[in-house]
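Q: Structure here, sequence nowhere to be found:
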């Protein structure tokens, strides 16, 4: 059975999480993961859209299977430069905007220059604005205060900042001594790191994959079309993404979630049953759950016409699309279930 190497997880995760990669600006993160994968001896291919593909041979060629994790994250972009020198914003994906009030950020210009700033509400000072505590914290009521001496739109544009520039949100990556990973963008960078651990283990232990396997590090998932351009000859596709935690859901930060249904409908019944059976047989902490407001890369692949069985698993993540948190117990269970599916017993 594969072992969860916490030290290696944290090393990979710190690098991946602190490499900014909102949907549409993922090249640096893909290049980083590509370098890790190639150091392990695997052959890679980067798609025109930016997705990284790793093809691994398998012992039984009767079918081809696939897995994925998405490297792209939520983010913001500059909607316009305001007359007073602040930046209006537009969302990339669906961040919980109230959690962004007060966050440090970095603006990337088209020429590659970076400027630090802070995302603030339009009423940021309690001593000045009577609605400082009550103003809505949606994208229309947030702006970036740049850490530059700017007093006009002309000052800002002289720095090279313009409409359409990306605004990177500080993830605040933290691993605690008690085993928690807390950071923005655990959805889904934690899963990408788990796939790196799986590839590393198989490379070092000379562990064979049961079937020819396509492993995808996907981009554009957060905006709905991440896995819409995969290879056509895939029979089964198990994507690794975050599990939901809260309300009446069964999901837990300490377990792997196996999703039976999300917003797009049920996942493949037989494949989901097989994953549940593997978790039971090997006594992994797991839950079976419904994700009420959720879509995955399997859904994107199905909508694009891929004829495959599909399933979804992932470590339970608290406070998704905000200040997220999960635990190494859930991450370990997810890693082991993926290993059992790809390399273990049927």
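A: That came through fine. If you're wondering where the values come from, they're calculated on a predicted model, not measured in any experiment. Residues are numbered from 1 along each chain as shown.

Q: C-alpha only now, for contacts and for neighbours.
A: OK.

Q: residues contacting residue 211?
A: 57-65, 342 (CA atoms under 8 Å, 6 or more residues apart in numbering).

Q: 7 Å - rerun?
A: 57-61, 63-65 (CA atoms under 7 Å, 6 or more residues apart in numbering).

Q: and the helix or strand hosting residue 66, what other elements does it pack with?
A: Under the criterion of DSSP states H and E, residue 66 resides in strand 65-70. With contacts taken as 3 or more CA pairs under 7 Å, 6 or more residues apart in numbering; DSSP states H and E, strand 65-70 sits against helix 186-205, strand 213-218, strand 236-240.

Q: And the shortest one, how far out from the chain middle?
A: Distance of strand 236-240 from the chain centroid (CA atoms, centre = their mean, to the nearest Å) equals 15 Å.

Q: same thing with the first one?
A: Using CA atoms, centre = their mean, the distance from the centre of helix 186-205 to the centre of the chain it belongs to is 13 Å.

Q: Spatially central residue for this protein, please.
A: Central residue of the chain (CA atoms, centre = their mean): residue 188, 2.0 Å from the mean position.

Q: hang on, that one packs against residue 70?
A: Yes - shown here, residue 188 and residue 70 form a contact pair, counting by CA atoms under 7 Å, at 5.6 Å.

Q: any idea which helix or strand comes after whichever helix or strand residue 302 is part of?
A: Using DSSP H and E, residue 302 sits in helix 297-303. Heading C-terminal from helix 297-303, the first helix or strand you meet, by DSSP H and E, is strand 309-317.

Q: quick one, that following strand and strand 236-240 angle?
A: Angle of strand 309-317 versus strand 236-240, following axes from the mean of the first three to the mean of the last three CA atoms, to 10 degrees, is 10 degrees.

Q: before we move on, back to that, neighbouring contacts of the helix holding residue 302?
A: 221, 224-228, 237, 239, 264, 310.

Q: Mind putting the helices and strands packed on strand 65-70 into CSV with distance to residue 24?
A: Output for the helices and strands packed on strand 65-70, formatted as CSV (distance: least, CA to CA, whole Å):
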stretch, distance to residue 24
helix 186-205, 15
strand 213-218, 11
strand 236-240, 21
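
Q: what's the closest of those to residue 98?
A: Across the helices and strands packed on strand 65-70, the minimum distance to residue 98, taken as CA to CA, is reached by helix 186-205, at 18.2 Å.

Q: Flag every buried residue along that closest one.
A: Neighbour counts over helix 186-205 (16 or more other CA atoms under 10 Å) mark 186-202 as buried.

Q: rewinding a little: show me which of the contacts of helix 297-303 are buried.
A: 221, 225-228, 237, 239, 264, 310.

Q: From those residues, pick the one nearest residue 36.
A: residue 239 (20.3 Å).

Q: quick one, helices of the stretch 151-300 of the chain?
A: Along the stretch 151-300 of the chain, counting by DSSP state H, counting those that start in this stretch, helices occupy 153-158, 186-205, 269-281, 297-303.

Q: Put this next to the previous one:
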């Protein structure tokens, strides 16, 4: 029987801060994977790494197969160096889909073979004293920005001598703020808030010694922002999977920064109705605030798992996020609501 368990929100917000301050653009996720592995080891949860470095962890249940999974992704948006320019700056290409509008003015770290360098992403016409009103009319695209590294460089040769290369990863500073009223503002809350929620739910289950009806796998994917996500991480005996990710609170959407947002469909189509309605029923039975939403321009780990040919039920539960893929904001209430739901879900009977 699914029963509420004590939730350690102090842990959830602490691990979220540590996740946010560990750079992990898609393709450069080793450090954040190590952080997650250390947390799993501390909780006594067994895990394995895939060849590419994603994590499969296991919470044992009464029955081993068929079983279920929770999934969240540790990779974030970022950029890579496209070209070393003759003016000593660097051209960039985005990792994942995000607007250069949100890159302008960002502090960042260039992760070179020789070590990190700090820098700033600037529009090509960055000085009003030089370009006057042209600073307001410059187009918005990735060809209109460049990276200024904090090093004495004046040309391409200077960059090469200091170890900069085409393809270097660039991690964007998250700038996290945890406010006393519960709001959390940062880049990369998508999906590090989901990872924190999954770890918080696992901690609650482990510390309470709760009995799970079936094994529950905790999956940490490393390439969701570029589309492949959970395509290759699933155990073959997984019958149902719940993805934890963001739900946009923009105009025209029903998501909220409070409670749980349960997605009914995204750009790839409807989620499994039996699994989705079981999550809605758990929310209703335990008075977890929630709302439903449909997303037109959104895909998640569930989509990549289905497209890879996995025969599983999938669902998507979300924390409401304002300004997704930009300067993001969430509320701790949504994180707590999600942990409560996932703890109940892991204890509930699987779908037939």
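A: Alright, I've got the coordinates. A quick note: this is a predicted structure, and the numbers were derived from the prediction, not measured.

Q: picking up where we left off before, in the second structure, what residues pair with the strand holding residue 66 of the first structure?
A: Alignment of strand 65-70 of the first structure against the second structure: residues 68-73, by TM-score structural alignment.

Q: Mean per-residue distance, that stretch versus the first structure.
A: Superposing on the first structure and averaging over aligned pairs (mean CA distance after the TM-score superposition for the first structure), stretch 68-73 of the second structure comes out at 0.5 Å.

Q: hmm, back to that, residues in the second structure matched by the helix holding residue 302 of the first structure, start to end?
A: Counting by TM-score structural alignment, helix 297-303 of the first structure sits on residues 301-307 of the second structure.

Q: go on, stretch 322-333 of the first structure?
A: On the second structure, the counterpart of stretch 322-333 of the first structure by TM-score structural alignment is residues 326-337.

Q: End to end on that stretch, go ahead and measure it.
A: 24 Å (CA to CA, to the nearest Å).

Q: And it, how far out from the chain middle?
A: Computed by CA atoms, centre = their mean, the chain-centroid distance of stretch 326-337 of the second structure equals 12 Å.

Q: Residues touching it, excluding its own?
A: Residues contacting stretch 326-337 of the second structure (CA under 7 Å, 6+ apart): 9, 102, 182-187, 189, 197, 257-260, 288, 319-323.

Q: for the stretch 101-250 of the second structure, what spans make up the strands?
A: 107-112, 115-123, 145-149, 169-172, 177-178, 183-186, 214-221, 238-248 (DSSP state E, counting those that start in this stretch).

Q: what would those strands look like in CSV with distance to residue 308 of the second structure?
A: Putting the strands of the stretch 101-250 of the second structure into CSV (distance: least, CA to CA, whole Å) gives the following:
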stretch, distance to residue 308 of the second structure
strand 107-112, 32
strand 115-123, 36
strand 145-149, 36
strand 169-172, 28
strand 177-178, 37
strand 183-186, 32
strand 214-221, 14
strand 238-248, 14
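
Q: closest to residue 40 of the second structure out of the ones you listed?
A: That would be strand 214-221 among the strands of the stretch 101-250 of the second structure, by CA to CA, at 9.9 Å.

Q: Now the closest one on the first structure. Mean distance?
A: Looks like 0.8 Å for strand 214-221 of the second structure (mean CA distance after the TM-score superposition for the first structure).

Q: Would you mind measuring from the residue mapped onto residue 342 of the first structure from the second structure to residue 195 of the second structure?
A: When the second structure is aligned by TM-score structural alignment, residue 342 of the first structure is paired with residue 346. Residue 346 of the second structure sits 16 Å away from residue 195 of the second structure, going by CA to CA.

Q: now swap in residue 280 of the second structure and tell me
A: Taking CA to CA, one finds residue 280 of the second structure at 21 Å from residue 195 of the second structure.

Q: got it, and residue 148 of the second structure?
A: Note on residue 148 of the second structure: its distance to residue 195 of the second structure, by CA to CA, is 32 Å.

Q: so where do the helices sit in the stretch 1-150 of the second structure?
A: Using DSSP H, counting those that start in this stretch, helices in the stretch 1-150 of the second structure cover 9-20, 30-42, 128-131, 134-137.

Q: What strand or helix carries the nearest residue to residue 2 of the first structure once chain neighbours are set aside?
A: Distance criterion CA to CA, 6 or more residues apart in numbering; nearest residue to residue 2 of the first structure, sequence neighbours excluded, is residue 336 at 6.2 Å. Element membership for residue 336 of the first structure (DSSP H and E) is helix 328-343.

Q: what's the mean distance for that helix versus the second structure?
A: Aligned to the second structure and superposed, helix 328-343 of the first structure gives a mean residue distance of 1.0 Å (mean CA distance after the TM-score superposition for the first structure).

Q: check contacts around the equivalent of residue 172 of the second structure over in the first structure.
A: For residue 172 of the second structure, the aligned residue in the first structure is residue 169 (criterion: TM-score structural alignment). Residue 169 of the first structure is in contact with 75, 104-106, counting by CA under 7 Å, 6+ apart.

Q: can you rerun that using 8 Å?
A: 75-76, 103-106.

Q: Let me have the residues you listed in CSV, adding neighbour count and distance to residue 268 of the first structure as columns.
A: Below are the contacts of residue 169 of the first structure laid out as CSV (neighbours: other CA atoms under 10 Å; distance: CA to CA, whole Å):
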residue, neighbour count, distance to residue 268 of the first structure
75, 24, 31
76, 25, 34
103, 15, 40
104, 19, 42
105, 21, 40
106, 21, 41
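
Q: could I get these as CSV with distance to residue 91 of the first structure?
A: Formatted as CSV, the contacts of residue 169 of the first structure follow (distance: CA to CA, whole Å):
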residue, distance to residue 91 of the first structure
75, 6
76, 5
103, 15
104, 16
105, 14
106, 15
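
Q: right, and out of those, which lies closest to residue 208 of the first structure?
A: Of the contacts of residue 169 of the first structure, the one sitting nearest to residue 208 of the first structure (CA to CA) turns out to be residue 75, at 37.7 Å.

Q: Distance check, the closest one against residue 163 of the first structure.
A: For residue 75 of the first structure relative to residue 163 of the first structure (CA to CA), the value is 15 Å.

Q: Check whether residue 156 of the second structure really touches residue 84, as I assumed.
A: Yes - here residue 156 of the second structure reaches residue 84: they are 5.6 Å apart, a contact under CA atoms under 8 Å.
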